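Chemist: Fold the following for me, if possible:
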Amino acid sequence: MTPVPSFLVHPSSTIDRPVEPLAPSTRSWSRAFADLRVGFANRQLWAHLGWQDIKQRYRRSVLGPLWITIGMGVTALGTGLLYALILNVDVPTFLPFVTVGFIVWNFLSGCLTEGLQTFITNEGLIKHLPAPLSVYVLRTVWRQTLLLAHNLIVYVLVAAVFFTSISHEYTMSADGSGTHQPGLGWTFFLVVPGFLLVAVNGGWVAMLLGIISTRYRDIPQVINAIIQLLFYATPIVWTTDTLTKQKDLAQSVLNWNPLYHLIQVMRAPLIGQSVDALSWIVCVGMAVVGWGLALVIMKNYRARVSYWV
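Modeler: Have a look, this model is predicted:
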């Protein structure tokens, strides 16, 4: 039997007991679920790889990962102030809205764009290591989580500066005619389940689209072409309060935008806004349906990925 590399050991084990690698096999539900189980068990591997990705990106840089925070801060400040003037909204409440919107969007778009390339960029590891496919998906999501953590520093600074504006009931419109938000309160802690839902959805997106993109290399090009359109179609730098005409119609259209709900379950608690029950339902429903589709794809094509790359 070929020995398993030393870093593919079960993290909870007190001895160097290797995790049994997943051998390619025929289509099987048990193999698909085992891939996820063993992948999560190898958390030392994907956590180390994800952290190394961050370190490698900023190798020989003086500020290192702090450039992530600086870049996000400059983008949020410049865009927030510009659109606040254009849309005539209240800067102290609009700037936190834009900042958190950018932070969550970067996490979602990162899971999407890098998820498309998950298995392609890990070609060398897939061909030489007996690791389950879920390890590479978890590596991608973990890397995006580390980037999210760095970007949240910007939120802390913005929230501290404008705390008095978002800590009580407020509206983002300059004349006070917009939707009234309750302000920061105990609902702040809803950001935890919100993030978990966003991460779970990011996981199935990376798994499902990663496998499909490995087989059909045109898919990443198509998705990347429409990401910018999705950005402007999602309320990140604008709100429904700024729509003077057909506001109800715009909100109805937004209810069909899954990215809007994914952003809201994280953004709303952080800036003192209420989260509609519909957003929670949509996010949970997407996670269930999405992972169902991902498992079907894993069942049928998991063993072929090593040949496609």
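
Chemist: From here on, just use CA atoms for contacts and neighbour counts.
Modeler: Will do.

Chemist: ok now do residue 33, which residues does it touch?
Modeler: residue 295 (C-alpha atoms under 8 Å, 6 or more residues apart in numbering).

Chemist: Buried residues of the one helix or strand it maps to, list them for me.
Modeler: Using DSSP states H and E, residue 33 sits within helix 29-41. Residues 31, 32, 34, 35, 36, 38, 39, 40, 41 are the ones in helix 29-41 that count as buried (16 or more other C-alpha atoms under 10 Å).

Chemist: Over to stretch 274-285?
Modeler: 274, 275, 279, 280, 282, 283, 284.

Chemist: so what's the third one up against?
Modeler: Same thing as residue 279. Shown in contact with residue 279 (C-alpha under 8 Å, 6+ apart): 261, 262, 264, 265.

Chemist: Give the helix, strand or coil label for the closest residue in space to the third one that isn't next to it in sequence.
Modeler: Using C-alpha to C-alpha, 6 or more residues apart in numbering and skipping residues adjacent in sequence, the residue nearest residue 264 is residue 275, 6.7 Å away. Under DSSP: H, G, I helix; E, B strand; the rest coil, residue 275 falls in the coil class.

Chemist: Looks like residue 275 contacts residue 262 (just checking).
Modeler: No. Between residue 275 and residue 262 there is no contact under C-alpha atoms under 8 Å: 10.8 Å.

Chemist: chain center to the lengthiest helix in the chain, what's the gap?
Modeler: When the chain is parsed with DSSP state H, its longest helix is helix 133-161. Using C-alpha atoms, centre = their mean, to the nearest Å, the mean C-alpha position of helix 133-161 is found 8 Å from that of the whole chain.

Chemist: and the next helix or strand after that helix, how far out from the chain's middle?
Modeler: As assigned by DSSP H and E, the chain's next helix or strand after helix 133-161 is helix 163-166. When distances are taken as C-alpha atoms, centre = their mean, helix 163-166 is centred 27 Å away from the chain's centroid.

Chemist: this one as well, want them side by side:
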Amino acid sequence: MRSWRRAVDDLGDGWRQRQLWGHLGWQDIRQRYRRSVLGPVWITISMAVTAVALGILYSGLFDIELSRFLPHVLVGFIVWAFISGCIAEGSEVFIANEGLIKHLPSPLSVHVYRLVWRQSLFFAHNMLVYLVMLLVYPQPLKWTAVYAIAAFAVLAVNGVWVALTVGIVTTRFRDILPITQSVVQLMFFLTPIVWVYDELVNSPNPEIAERARLAEFNPFLHYVEIIRRPLLGQDQVWRHWVVVLVITVVGWALTMLVLRRYRSRVSYWV
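Modeler: Take a look at the predicted model:
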């Protein structure tokens, strides 16, 4: 039955079962690193190796001091890992949980909360690399660093609606799955993770500066910046927050429409 009440109840009932999806999220990580000596520490090691390698490579290519460029890349990479994880895994969140959906009566949102919780745990592990980076390359942190906490909360809220919408659509149209994964890979290079947006915008070459401003149309730029800037001791640029909050409202409105119309069909599509 299609109704707003059922759509809202799905989200509410799923949240009230947080003991269930919280436990399942922990089990996902434990299962992934089962029989591994270092266990989840591999999450941190993998992130550190990748970020340092990219930082050293692109620091030389762009002729930027490593002490300034590496923190930029590292924090950007940590945030991007969360974003890309919510989108890529969100596209198959219901397909991957086919057995539970068919045999365990529970709200659809339980599987999405489980996904976002798992990605949050990965994010927490990766933040250990950030703390080590602060010891090697101290940053001029201010009290505004607390904005990063609010920014991550907003990011997680967005992760829920993205995974819900993409997950439902992909369950119906399976060809969208590889398309979504390809788009995520492409957007990594279009988002200022391994390049510095401010450097290009302030370039003495007006043509380069003009092209760099096109990055403002990339929504991922704004999501990354609301977390990266406070973690690097930089001043907040409030237009990033405005864009993110507008996308959040519009995204949730779209998600509620999709959830109301197609929630009951997911169990048949999987």
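
Chemist: Would you pull the TM-score for this pair?
Modeler: With the length set by TM-score structural alignment, normalised by the length of the second structure, the two chains reach a TM-score of 0.96; 266 aligned residues with a C-alpha RMSD of 1.1 Å.

Chemist: Which residue numbers in the first structure does stretch 104-117 of the second structure align to?
Modeler: Taken onto the first structure by TM-score structural alignment, stretch 104-117 of the second structure occupies residues 129-142 there.

Chemist: Contacts for the matching stretch next, please.
Modeler: 4-5, 8, 21-23, 35-36, 38-40, 42-43, 45-47, 49-50, 111, 114-115, 118-119, 122, 199, 202-203, 206-207, 302.

Chemist: Buried among the residues you listed? Make that a PyMOL selection.
Modeler: Burial among these is assessed by 16+ other C-alpha under 10 Å; the matching PyMOL selection reads:
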select buried, resi 4+8+21+22+35+36+38+39+40+42+43+45+46+47+49+50+111+114+115+118+119+199+202+203+206+207+302
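
Chemist: Against the first structure, what's the mean shift for stretch 66-78 of the second structure, could you check?
Modeler: The superposed stretch 66-78 of the second structure is, by mean C-alpha distance after the TM-score superposition for the first structure, a mean 0.7 Å from where its aligned residues fall in the first structure.

Chemist: Next up, identify which helix or strand the residue nearest the centre of the second structure is on.
Modeler: Centroid-nearest residue in the second structure: residue 83, 1.6 Å away (criterion: C-alpha atoms, centre = their mean). In the assignment (DSSP H and E), residue 83 of the second structure maps to helix 66-90.

Chemist: and for that helix, what span of the first structure is it aligned with?
Modeler: Alignment of helix 66-90 of the second structure against the first structure: residues 91-115, by TM-score structural alignment.

Chemist: Likewise for stretch 6-23 of the second structure?
Modeler: Here stretch 6-23 of the second structure aligns to the first structure at residues 31-48, judged by TM-score structural alignment.

Chemist: what residue of the second structure takes the place of residue 291 of the first structure?
Modeler: By TM-score structural alignment, residue 291 of the first structure lines up with residue 252.

Chemist: Now do the buried residues in stretch 286-306 of the first structure.
Modeler: Buried residues in stretch 286-306 of the first structure (16+ other C-alpha under 10 Å): 286-287, 290-291, 293-299, 301-306.

Chemist: quick one on the thing from earlier: with distance to residue 221 of the first structure as extra columns, can I get the buried residues of helix 29-41 of the first structure in TSV?
Modeler: Below are these laid out as TSV (distance: C-alpha to C-alpha, whole Å):
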residue	distance to residue 221 of the first structure
31	30
32	28
34	31
35	28
36	28
38	31
39	28
40	30
41	33
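
Chemist: Pick the one among those residues closest to residue 74 of the first structure.
Modeler: residue 40 (35.8 Å; C-alpha to C-alpha).

Chemist: what about the closest one, distance to residue 253 of the first structure?
Modeler: According to C-alpha to C-alpha, to the nearest Å, residue 40 of the first structure and residue 253 of the first structure sit 37 Å apart.

Chemist: what's the mean distance for the helix holding residue 33 of the first structure versus the second structure?
Modeler: Averaged out, helix 29-41 of the first structure is 0.4 Å away (mean C-alpha distance after the TM-score superposition for the first structure).

Chemist: chain center to that helix, what's the gap?
Modeler: That offset, for helix 29-41 of the first structure, works out to 22 Å (C-alpha atoms, centre = their mean).

Chemist: The second structure: which residue goes with residue 256 of the first structure?
Modeler: Matched to the second structure by TM-score structural alignment, residue 256 of the first structure sits across from residue 217.

Chemist: Quick one: residues contacting residue 251 of the second structure.
Modeler: Applying C-alpha under 8 Å, 6+ apart, the residues contacting residue 251 of the second structure are 158, 161, 162.

Chemist: Would you mind measuring from the second one to residue 154 of the second structure?
Modeler: Residue 161 of the second structure sits 11 Å away from residue 154 of the second structure, taking C-alpha to C-alpha as the criterion.

Chemist: for the last one, same thing?
Modeler: Distance from residue 162 of the second structure to residue 154 of the second structure, counting by C-alpha to C-alpha: 12 Å.

Chemist: Which residue of these two possesses the greater neighbour count?
Modeler: Using other C-alpha atoms under 10 Å, the more surrounded residue of residue 162 of the second structure and residue 154 is residue 162, with 23 against 17.

Chemist: ok, the more buried one - contacts?
Modeler: By C-alpha under 8 Å, 6+ apart, residue 162 of the second structure lies in contact with 86, 87, 90, 251, 255.

Chemist: Tell me the counterpart of it in the first structure.
Modeler: Applying TM-score structural alignment, one finds that residue 162 of the second structure aligns to residue 205 in the first structure.
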